[in-house]
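A.B. asks: Sequence and predicted structure are below.
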Amino acid sequence: MSFTVRPGELFGFVGANGAGKTTTMRIVLGVLAADAGSVRLDGREIDAGRRRRIGYMPEERGLYPKMAVGEQLRYLAQLHGLSAADAKASTERWTERLGVADRVGDEVQKLSLGNQQRVQLAAALVHDPDVLVLDEPFSGLDPVAVDVMSEVLRERCDQGAPVVFSSHQLDLVERLCDRVGIVRDGTLVAEGAVEELRSAGNVVVVDAPQAPAGWADGVPGVASARPDGGRTQVTLEPGADDQPLLRAALATGPVHEFARRRSSLTELFREAVA
């Protein structure tokens, strides 16, 4: 497992349940010790002091359920080194920004799951971290809250912070992220800019109206072919040339369309983890 997140970059970390996303994040934070390798920030290995500059949002909420929201956020901010006055100001700013300012006196356990998630994000941001590492930050949020959290993450990136987050909401990852890493069995099996990954798909759509059933079977480089609403959707093997497929299609008669289809992140994910 090896990857780099640059300053001001939003990096989506995706994979099936149990693939190793949370374990990786816990190693970054020092909650778990790596068997080998290192975690570096600005080229220097991270120690306890530098980890204080990371904002972490665990998948399982790490909040004290019977503690009031405002008291809890001020406490966590001071643990990260803020003065009491700065902790109070930061708590007010982030609870207002995330739409829970009217709940600062409530115990966390009395909040809805969505509002608990907002408070958890406030806890990750309250000390103005240099790096954000967020595990399933959009889980349980309504569309309005998703928009607010998306804006906050993009703002942090615009201010130069590297942001890593995991999510099973692949449409959201595709829309938000600059780059994506797909994890399978503890290994990064695909990584790159979203547009690069989508453009690298090996699917070709062919509209050859006179082509008989199975016309693409046996063509060099073809992994599979299936009918798709009057067309044929052909998946090529990695690195395969599409010209033999074009010649085979032309041999059946006129070809009205022959085009590479950009794969969605969901399709790339299914292919990578299969």
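C.D. replies: Looks like it came in fine.
A.B. asks: going forward, measure contacts and count neighbours with C-alpha atoms only.
C.D. replies: OK.
A.B. asks: Next one: the closest residue in space to Gly160 that isn't next to it in sequence from Leu132, what distance?
C.D. replies: Distances taken as CA to CA, 6 or more residues apart in numbering put Gly8 closest to Gly160, at 4.0 Å, once the chain neighbours are dropped. Remark: distance between Gly8 and Leu132 (CA to CA, to the nearest Å) = 11 Å.
A.B. asks: Pick out whichever of the two has more residues nearby.
C.D. replies: Leu132 (24 against 18; other CA atoms under 10 Å).
A.B. asks: Hmm, Gly55 and the more buried one touching each other?
C.D. replies: Yes: with contact defined as CA atoms under 8 Å, Leu132 counts as touching Gly55 (4.7 Å).
A.B. asks: Can you pull the residues that touch both of the two?
C.D. replies: Common neighbours of Leu132 and Gly55 (criterion: CA atoms under 8 Å, 6 or more residues apart in numbering): Ala124.
A.B. asks: then this one, side by side with the first:
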Amino acid sequence: MEKLLTVEGLNKSFKDKQAIRNISFDVRKGEIMAILGPNGAGKSTTIRNIMGIMYPDEGSITFHNNNGKEIPRHKIGYLPEERGLYKNVKVMDILLYLADLKDYPLDKAKERAKQYLQKFDLEGTENVAVEELSKGMGQKVQFIGSILHEPELLILDEPFSGLDPVSQELFKDEIRHLADNGTAILLSSHQMNLVEEMCDRLFMIQNGQKVIYGTLDDVKTEYANFKCTIHGNNDAAMLEKISQVQRVEQKDDTSILFLEKDIQPTKWIKELPENVVINELKLNRISLHEIFIDIATNKNLLKEAGEENA
């Protein structure tokens, strides 16, 4: 896929603290790319550099053939984590104002706004002041404002915040639709289940530096060891003695066995001791959520799998 945005060798410091160090990745046309990391990892600094809200000390940001201050901001849509709609302005007026800031034709913007308001169950709110909307409704309006001008690159910072499950599905469907139609999407979220469900590739930051970068399949293969969940009344000490078991987490009659890298699942299961009580067994790779927690809390449980690429 065509590279729409390229970030290369980004460094940014604030006084004595280096917020990001040697950050490099790309976002391609028609893909959903996740940028992940715990609070304070450097995600927002990276996004603000891309948006031109601040500029890096070193490195380059290229959009098509434009870089730095020459990047055409009207081709980029941005949904910030902090909500910034004018509270006493009517919904349609704020949408048209945002479209005008992007030099988008107002007659076309008005027609598209009506379509999106209907699509997001906001029909009839055109003349309602933003301050009268619920948090979720306000989030929908701000999302519409970020895509109304048909951006080539869409940056979404915690887009699912404050949304009920039905609204989350609406957002997910629209984000997928935009990507299917060629929009490059850079998505930041702490909801790992949604990231795992939606994203094609991911870039994870910790302490301002890259720790993971690649497709979800590649990341799972490289970093996500297998785990075995067993439902049955078993002694944790006995389970820990099983070959290739790194550690055991136990709650009530459920035991989770975290396994060493490069096990052969079929062979390992066949070699389980006969005295293990198994009412139900599930063997799969650990989730993106578990990888995120491991990195964010510096447990280093994945160090053996990922130390060469950290």
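C.D. replies: Happy to help now that I have it. Being a predicted model, the structure only gives us computed values, none of them experimental.
A.B. asks: Tell me how the two chains score on TM-score.
C.D. replies: Laid over one another, the chains give 0.83 as their TM-score (TM-score structural alignment, normalised by the length of structure 1), with 263 aligned residues with a CA RMSD of 3.1 Å.
A.B. asks: so what corresponds to Glu58 of structure 2 in structure 1?
C.D. replies: By TM-score structural alignment, Glu58 of structure 2 lines up with Ala36 in structure 1.
A.B. asks: swap in Asp107 of structure 2?
C.D. replies: Under TM-score structural alignment, Asp107 of structure 2 pairs with Ala85 in structure 1.
A.B. asks: Count the neighbours of that match for me.
C.D. replies: 11.
A.B. asks: Quick check: which element contains it?
C.D. replies: Using DSSP states H and E, Ala85 of structure 1 sits in helix 84-97.
A.B. asks: ranges for the strands of the stretch 1-150 of structure 2?
C.D. replies: 3-14, 17-28, 32-36, 58-63, 66-67, 76-79 (DSSP state E, counting those that start in this stretch).
A.B. asks: Give me the mean deviation of the fourth one from structure 1.
C.D. replies: Between strand 58-63 of structure 2 and the corresponding residues of structure 1, superposition yields a mean separation of 1.2 Å, by mean CA distance after the TM-score superposition for structure 1.
A.B. asks: same check, this time on the last one
C.D. replies: Strand 76-79 of structure 2: mean distance to aligned residues in structure 1 after superposition is 0.4 Å, counting by mean CA distance after the TM-score superposition for structure 1.
A.B. asks: So which bit of structure 1 is that strand matched to?
C.D. replies: Mapping strand 76-79 of structure 2 onto structure 1 (TM-score structural alignment) gives residues 54-57.
A.B. asks: just the first one next, same as before
C.D. replies: Structural correspondence for strand 3-14 of structure 2: none found in structure 1, per TM-score structural alignment.
A.B. asks: Could you list the residues in contact with that strand?
C.D. replies: Contacts for strand 3-14 of structure 2 (CA under 8 Å, 6+ apart): 18-29, 45, 55-64, 153, 184.
A.B. asks: Also stretch 98-111 of structure 1?
C.D. replies: Stretch 98-111 of structure 1 is contacted by residues 63-71, 92, 95, 115-116, 118-119, 122, 148-149 when judged by CA under 8 Å, 6+ apart.
A.B. asks: One more: stretch 222-236 of structure 2?
C.D. replies: Here stretch 222-236 of structure 2 has contacts from 248-250, 252-263, 276-288, 291, 302, 305-306, using CA under 8 Å, 6+ apart.
A.B. asks: can you check stretch 282-294 of structure 2 too?
C.D. replies: Outside stretch 282-294 of structure 2, the residues touching it (CA under 8 Å, 6+ apart) are 37, 192-193, 196, 220, 223-230, 265, 300-302.
A.B. asks: so how far is the first residue of it from its last?
C.D. replies: 21 Å.
A.B. asks: ok so, going back, comparing the helix holding Ala85 of structure 1 with structure 2, how large is the average distance?
C.D. replies: Helix 84-97 of structure 1 sits 2.0 Å off on average (mean CA distance after the TM-score superposition for structure 1).
A.B. asks: For structure 2, which segments count as helices?
C.D. replies: Applying DSSP state H to structure 2 gives helices spanning 43-51, 91-101, 106-119, 135-147, 165-180, 192-198, 216-223, 236-240, 265-270, 288-296, 303-306.
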